[in-house]
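>>> following is a predicted model, sequence given first.
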Amino acid sequence: MAKLRDGNGGKSAPPEGPYEIDSTQHLQRVRDEQVRFAEFVARFYDEAGTILSLSSGIRELRIILHLVTSHFDGKLVTSSSLAAESGLSYGTAIRTIDGMQQSGLILRREKTASGRSHSLHPSPELLLRWRQFAYTGAELVQDNLQKVPSRRRPGGLPAKVLPAPAVLSEKLSLDGGLRVLVHADPTFIAMLNLKRQFEMILGTPIHSRAHSIDRLRTELIRNAELDESDYDIVAVDLPWFGEMAQTERLLPLDDLLSMSAEDRCDIYPDALASSCWNGRQYGVPIMVSGEVLVHRSDLFERAGLATPRTTEDVLQAASILHQPGSGISGIAWNGGRGTPLGHTVLMLMAAFGQPIIQMHDGPEGPQFSPAPGVAHRPMFDSEAARQTVDYLLRLREFSPPDVLEMAWYDRARCYGDGRAAMAYSHSLLAPVYELDPASPAYRSTRYAPHAAGPAGAPIVPIGGYSLSIPSNIAPERIGTVSKALEALTSAPAAKLYLSNGSLSSPRRSVSRDPEVAALSPLIANIDEMDARGLLRMWPRPPIPGISDIISIAGEELHDMLTGTASAHAALAAAQSRSEQVLEAVGRTRSSGRRHAVGGRAPQR
């Protein structure tokens, strides 16, 4: 497979965490439960046929088993190969296959433009029926052979269980295949593991690259300056949409997508709202994460501590559980200079009740509504910002020695390895400990909203990524690429990501699927936090310049935490530099020029 062009001039930098890779690297995929069940049925069927001297038996069953396993493994099936696997004579097999196609169980798709050859696939109806069969069959095995009472509801498949994604009725015709740029996180790893299956679904090769957050934004900007985009689909961090839309780096999707009102309501509302700008939609969420306070239930119970509800509760719990002599710190958080610490500052200011920019208060707290020409004012000179600084200084006393070098993966790894009793961590990295039985935090983690400051309220700042189409994509590719985007962001596709290592659901229907919810208690926790109105976008509003403001906050307050600047000087510098950024944004808006803005750090 050909690599995408490297936007770093051929130079390579060390990856930030284990997820920053491209699709030329092959990972071991976790095979879907439905495939394992199909293989069990096939072996059972073979043994029954041999031992009991059966003839053709249920003639369609072998055909269905081969179609389903090939669909999940991304293997191409033709009429001849399916007939060979059926165990029937060739003529009988072909007649059976034709009958299944006529009854809507098999989908026949052209392999080539000439239309002379076709591939065969399970239809959406067959995948739905197979899901019913696998669900019921597993239940019967559990009840009757393992002698373990089933916890599943009687009456067959619950209405909430989503089927696997089916192939598109027509292959996508894209010269060179589908080129994708995404964020380096477990959802991308799941996409890469599922690469063969999605190539089967879309009918075209997929070439992917993943970057960490700062590198991703740099690559998006570099790509936007090209005459023609290197990518067809790009992942965009939710707070970037104001900047990316205003500078015309993304294509509006309103006229390209066939999303129904029901489909839109299925997506977590603040994630969808963050993907819009000035009333137009520029992205579709593929992953939604909440920044939460994770804490070890076993350690809290042993110490007689309750889940922290206030920032003072956090400090008290951290002081009690901080045992550096035993290799355990009280709490881990993003303290690395620049973007990592900047995100921590924004999240904590929100917990103290203050958005990073001035906003109006509404019935449910601060209200952000983007409007053309609105001038925003940063709030680093607020009382909540001063309280945030004081809280960070006190928090550092009970933090790991390397906390001022930590970014997203580092803090999750620290907590997952048992080196911290608590962590402020995004749920997208929960697989580090939720899916690792060797982790001390495995099945011993509770999830809570950000503890509130004196004037704040519990909140779960929303994070995540949406898939978008670059505005400089070749025009002839737009219609085809939009179909790929819809397929990759559908509810069945999201369920597939979660079944293969991601724990970040963008949709209510996916989170409430009982098979998905069973993967981790985190999924239901985040969904419940959304239902309570806690999963909010305003802590990281999608305004132009937000990335620079986040970086500025992380630079200035890092100087404070390392002792090279006072709290007063750090906040004053952050306020001044952020004002410069927003003034530059206003000038950019007026001129209509396409470029990034930023405040230069003062020399100390």
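Cool, the structure landed.

>>> from here on, just use CA atoms for contacts and neighbour counts.
Will do.

>>> can you pull out the strands in the stretch 351-500 of the chain?
Along the stretch 351-500 of the chain, the stretches classed as strands by DSSP state E, counting those that start in this stretch are 360-362, 365-367, 420-426, 445-448, 460-468.

>>> another structure for you, compare them:
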Amino acid sequence: MRRSRVVAGASALVISALALSACTGDDSSSEVLNDENLEGTEISVLALQDPFFYALEEVIPEFEEETGITVNLEGVDYDTLNSRATNSFMADQGDIDVIAPDSMWLSRFAESEWLEPLDDWITADNDEVQIEDFIPASLYSLSEWKGSLYTLPVATYGTNVFYRPSVFEALGIEAPPTESSPDWTWDKYMEIVEQIQGQNVNGTDMFGTVVLGSGPQPINHMYSQIPASKGARWFEAFPEAAEWNFTPDFESEESIESLDYYKQLFANSPAEAVNYVWFDAGTRFGAGDIGMMYHWSAYNYLVQRTEYMGTTESPAADDYAIAALPQQPGVDQAINIGGFAFGVGANSQKKAAAWEFVKWATSAETQKEMALLDMRQFSDFSRESLYEDPELLEAYPYLPSQLDVISQGNGKAVRPPIQNYATLEESIGNTLNRMLVNDVSAEETARTLNTDVTTINEDEGFIPWSGESYDDTPERTQELIDKLSAG
């Protein structure tokens, strides 16, 4: 992106932004949406220190040189991101111009009017944005709420399988498929895990798998994939329903079966996995004594290092492969999608400059540059075109399999983005952790989940639901993409 494109983009925004300010009575947009004010503007960008953060940090100087906009990028941990954003927006401080909220917080941010709706801005600047290039499942899971886009994805994570080819070969186990197959089931996955457990391969005592056990967020992220694949859902009707019903459904047969399944996975994992957070599992797999695991697709490259975003190669760096996620026979697959997407703070006084940054950071050109840095530690693409790029395919050969799982993704089905998600996740994740620590039965755990979530939702006004409902389907997001791309 060159400065001439920035000026053109900002000019295109004037009409839509003035229309928005006229509707809201806020004239702050008109003060910043003009060409001369972009030069010398400083914007504050708040994000989690996930892998995209480090790659983005490396290329931001190019944006600053080309636009004259100074970027103050701040990286924080997960809980700090939530608390900082909540405090800032509730107090109307205006100190966050761009933010990458967790996808599960989008409903709360949108309903609270903390983020600027981007539909009109995308339409005006779609020659640059190219919204039709984004994977629909990514936009649906990370950016869309009640028929509007509030963010653009900067890093999309699907869920896939990792395995050690040398271990499979030594034990005579057939490699799992790289693309989804009805024959690649969760029962088959467990069968392989148990075949590997306890075997000595080339002098290494092997564990069949490794799981995330720490609560609340890590275990919930990993566990929630199992019941989603088996057809279980958190609530009676949300979000794909004309009338939402937040009555929990954790005591279903599929949910109890899933809890038992996860306990079985833990039994075939290192005992210390009960305390593992995200990268602990990735590091353990990279250490060489884990046969197979499923995890976020960001670990497609992270397992190559001995520490998070480090430089030392792990023992498994040249001996791992990526496979498709298993499925449940007779059940439509729902693959977990997570990640982060940049949005413009609704109370920012620098919205034009913020929007220029969002467009640049999520562009195919910038994403490719981030991927091809010497660190080679970013491939969480949200755009379909990048999965076909020859240079990127050479650097990250697993991209076709990664695209397969992301394209099937439905983050809203796996971890439904109810507005009090953070509160529910804390309760759910800690209950799941206690199940592993204390060897609580699946049936008792299911009862606890149902009781606790019911109490929380009743106390916080979600049961019974009297608010607005919206039949939030992937098809409706595709219709929105078509509309925005057509101008």
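Done, it's in. Quick caveat, the model's predicted, so the values are computed rather than measured.

>>> which of the strands of the stretch 351-500 of the first structure sits closest to Pro400 of the first structure?
Closest to Pro400 of the first structure of the strands of the stretch 351-500 of the first structure is strand 420-426 (C-alpha to C-alpha; 7.4 Å).

>>> report the buried residues of the one helix or strand Val14 of the second structure maps to.
For Val14 of the second structure, the host element (DSSP states H and E) is helix 3-24. By neighbour count on 16 or more other C-alpha atoms under 10 Å, the buried set for helix 3-24 of the second structure is 6-7, 9-14, 16-20.

>>> tell me the one of those nearest Lys146 of the second structure?
When the buried residues of helix 3-24 of the second structure are ranked by distance to Lys146 of the second structure (C-alpha to C-alpha), Leu20 comes first, at 18.1 Å.

>>> re the thing from before, pull up the aligned stretch in the first structure for the helix or strand following the helix holding Val14 of the second structure.
Per DSSP H and E, helix 3-24 of the second structure leads on to helix 28-32 as the next helix or strand towards the C-terminus. Mapping helix 28-32 of the second structure onto the first structure (TM-score structural alignment) gives no aligned residues.

>>> figure out how far helix 28-32 of the second structure is from the centre of its chain.
Relative to its parent chain, helix 28-32 of the second structure has a centroid offset of 32 Å by C-alpha atoms, centre = their mean, to the nearest Å.

>>> which secondary structure elements does the following helix or strand past it contact?
The first helix or strand that comes after helix 28-32 of the second structure along the chain, using DSSP H and E, is helix 35-38. Packed against helix 35-38 of the second structure by the contact rule (3 or more C-alpha pairs under 8 Å, 6 or more residues apart in numbering; DSSP states H and E) you find helix 3-24.

>>> tally of neighbours for Tyr442 of the first structure?
Tyr442 of the first structure has 19 neighbouring residues, counting by other C-alpha atoms under 10 Å.

>>> again, but for Ala334 of the second structure
Neighbourhood size, Ala334 of the second structure [other C-alpha under 10 Å]: 22.

>>> Gly467 of the second structure now?
When neighbours are counted by other C-alpha under 10 Å, Gly467 of the second structure registers 9.

>>> and it, helix, strand or coil?
Assigned with DSSP: H, G, I helix; E, B strand; the rest coil, Gly467 of the second structure falls in the coil class.

>>> show me how far the helix holding Val14 of the second structure is from its chain's centre.
29 Å.

>>> so what touches it?
27-30, 33-35, 66-67, 120-121, 124-125, 352, 356 (C-alpha atoms under 8 Å, 6 or more residues apart in numbering).

>>> so which of the residues you listed is the most crowded?
Neighbour max across the contacts of helix 3-24 of the second structure (other C-alpha under 10 Å) = Ala352, 30 neighbours.

>>> helices along the stretch 51-200 of the second structure, start to end?
51-67, 78-90, 106-111, 119-124, 126-129, 136-142, 165-170, 186-196 (DSSP state H, counting those that start in this stretch).

>>> looking at those helices, which is nearest to Leu393 of the second structure?
Closest approach to Leu393 of the second structure among the helices of the stretch 51-200 of the second structure (C-alpha to C-alpha): helix 51-67, 18.1 Å.

>>> and for that closest one, what span of the first structure is it aligned with?
Alignment note (TM-score structural alignment): helix 51-67 of the second structure is matched to residues 186-202 of the first structure.

>>> next, the distance between the ends of the matching stretch.
Start and end residues of stretch 186-202 of the first structure are separated by 22 Å (C-alpha to C-alpha, to the nearest Å).

>>> tell me the spacing between the most centrally placed residue in the first structure and Ile328 of the first structure.
With distances taken as C-alpha atoms, centre = their mean, the residue of the first structure nearest its centroid is Met287 (2.7 Å). Distance, Met287 of the first structure to Ile328 of the first structure, using C-alpha to C-alpha: 31 Å.
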